[in-house]
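Enquirer: coordinates only, sequence not included:
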């Protein structure tokens, strides 16, 4: 065999092997980053969080295994996390200084760069579903407050009494933070009740709690979704990075999909999610290298803290965080579920 022919054959074999190694679909999720040390979680808490992350990852994986879209998968995973009182999103969200739960969420799909977001909603059970409705059923990208709630009702989304979001662990965190700031503690929401044992296991990871998911489907389309209750004792209608497209959420088939968690003001200033994608698309960095460049260098340099999860159209999965822990999980076609909590987990 001539050398040129041999090289062509060898290149073909390598390309075929690479194609076989690439997963047909992949998904990663996070449940927030922050002060999550081994000595901060009881064994019961750690077990609860690992099991919750596994359930959410499996909810998204079921969609992808069946040939569903990445958008459906990230929504399914985030709904699971919003419904779980362990996480600062949906039920289990933190409280504002006025004793309310103001919820933010965003979704984006990479195929056509469509996006939807909501901020400051108080009655929509699953804000991530409302964000998707904004994307698909309105001419807008972001709706806030009462207007967003009115739109949710027009779309027939489930609405709940604000007391649904109450958990005693988050209320106690509010009391501690208000005492630290020498601010008055408001009355509990009407109808608020003490939690069951599962909700009582929630860990206060600081002011960085958010949930999110990123996925690529069998068509190579990526999507991202992020949802949060914001920061404990937030005031004046504060909104963080989660619902801001490009800051806490971004997806583009030309690069990757990213969902972030951390102190949102820094993520907004750096447009973290878009920056990770830009480094992949324009600088040729690998997904992991791009995530590390933004989180470990750029975010850390300006004093920010938190992390990201990311997935590429080729099925690469990456995460990076500069806090002591981040609840995270990944699963892909032909690859097992991986769940991590602490810095030294896989």
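Expert: Now that the structure is in, tell me what you want to look at. What you see is a predicted model; the values in this text were computed from it and never measured.
Enquirer: Please count neighbours and contacts with C-alpha atoms only from this point.
Expert: Noted.
Enquirer: Which parts of the stretch 101-250 of the chain are strands?
Expert: 103-109, 115-121, 142-144, 211-216, 222-228, 249-251 (DSSP state E, counting those that start in this stretch).
Enquirer: and the angle for the fifth one with strand 115-121?
Expert: Inter-element angle recorded for strand 222-228 and strand 115-121: 0 degrees (by axes from the mean of the first three to the mean of the last three Cα atoms, to 10 degrees).
Enquirer: adding another structure so you can compare the two:
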């Protein structure tokens, strides 16, 4: 678990690239460096917006777009496959200023699902659009689309084949990272406003049509200027049942808990015993950041006004990762 504090007029951005069973024994130095580099690129994208006085909403959108463009993470270009060999992506954004929110589920085609979610928020009277209707909405509003080949990665396809083979043999998939890979970002801008964004390809070999917590406002995504902004990555069904993101904000609002106290209570004391493996990133209205998780690792990073890009993967402190 990691937390940090910002000065009153500073900005803060936290990101995640999914959580689960991330074993050092299966991580080459080259691959580990690639993950850190991908996290840094996303942090830089959001930092650029915030350092220029931009909004938290623009910052989280930019950071998540960078993560969606990185095939290492399970969102956008790196999305996993359903049991039918298709890709179905979900995303959500929420603005802490007025609780404006937009989300999409079960889509494939828009290059950046987070932009699809934002389009729903800004250009419709709805919060959540799904499937073909959501795709047509995105076409109507001029979003960039890609062909299926753009979203194909050998790693994700092979993961599907391995999972299906285990199911046929009656074995259980022990790789938690295949069950809840997600990307997300939360931010506080220099004006004191909060925002959150989350994007995912879902669970490897999930049933077609399954939707997890990422696009469910209050479960995997939440932002409220009076309390906090949250983006989750975990076993979506459990996060939905416990309204995980909103529960953190509720503990702060009604029980007077700090961000660290509330996020720890939800992730460690509530979700873990219920089988809700995963974690969250959160920032409060003062710029404090909390990044708890209840599994062996979570790809994560933080940047604040000093410009230092801090990242981590395992149960370890955030570090200014060397490019060498």
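Expert: Cool, the structure landed. Computed from a prediction, not measured in an experiment: that's the story for all the values here.
Enquirer: what's the TM-score for these two chains?
Expert: For this chain pair, the superposition-based TM-score is 0.93 by TM-score structural alignment, normalised by the length of the second structure; 309 aligned residues with a Cα RMSD of 1.6 Å.
Enquirer: Export the strands of the stretch 101-250 of the first structure as CSV, with columns for mean neighbour count and distance to residue 78 of the first structure.
Expert: What follows is those, written out as CSV (neighbours: other Cα atoms under 10 Å; distance: least, Cα to Cα, whole Å):
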stretch, mean neighbour count, distance to residue 78 of the first structure
strand 103-109, 33, 10
strand 115-121, 28, 14
strand 142-144, 20, 18
strand 211-216, 36, 6
strand 222-228, 37, 7
strand 249-251, 35, 13
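Enquirer: out of those, nearest to residue 38 of the first structure?
Expert: Residue 38 of the first structure lies closest, by Cα to Cα, to one member of these: strand 211-216, at 20.5 Å.
Enquirer: Following superposition onto the second structure, what is the mean distance for the closest one?
Expert: Its matched residues in the second structure lie on average 0.2 Å from strand 211-216 of the first structure after superposition (mean Cα distance after the TM-score superposition for the first structure).
Enquirer: What span of the second structure is that strand aligned with?
Expert: Using TM-score structural alignment, strand 211-216 of the first structure corresponds to residues 183-188 of the second structure.
Enquirer: which residue is nearest the middle of the first structure?
Expert: What sits nearest the mean C-alpha location of the first structure, by Cα atoms, centre = their mean, is residue 212, with 1.4 Å.
Enquirer: Okay, the counterpart of residue 305 of the second structure in the first structure and residue 117 of the first structure: tell me how far apart.
Expert: When the first structure is aligned by TM-score structural alignment, residue 305 of the second structure is paired with residue 333. Note on residue 333 of the first structure: its distance to residue 117 of the first structure, by Cα to Cα, to the nearest Å, is 29 Å.
Enquirer: tell me which residues of the longest helix along the first structure are tucked away?
Expert: If you go by DSSP state H, the first structure has its longest helix at helix 43-65. Buried residues in helix 43-65 of the first structure, counted by 16 or more other Cα atoms under 10 Å: 45-46, 48-50, 52-61, 63-65.
Enquirer: What residues in the second structure pair up with the helix or strand following it?
Expert: Next helix or strand after helix 43-65 of the first structure toward the C-terminus (DSSP states H and E): helix 70-82. Counting by TM-score structural alignment, helix 70-82 of the first structure pairs with residues 56-68 of the second structure.
Enquirer: shouldn't residue 209 of the second structure be in contact with residue 106?
Expert: Yes. With contact defined as Cα atoms under 8 Å, residue 209 of the second structure counts as touching residue 106 (6.4 Å).
Enquirer: since we're on the equivalent of residue 94 of the first structure over in the second structure, how many residues are nearby?
Expert: In the second structure, residue 94 of the first structure lines up with residue 80, judged by TM-score structural alignment. Using other Cα atoms under 10 Å, residue 80 of the second structure has 34 other residues around it.
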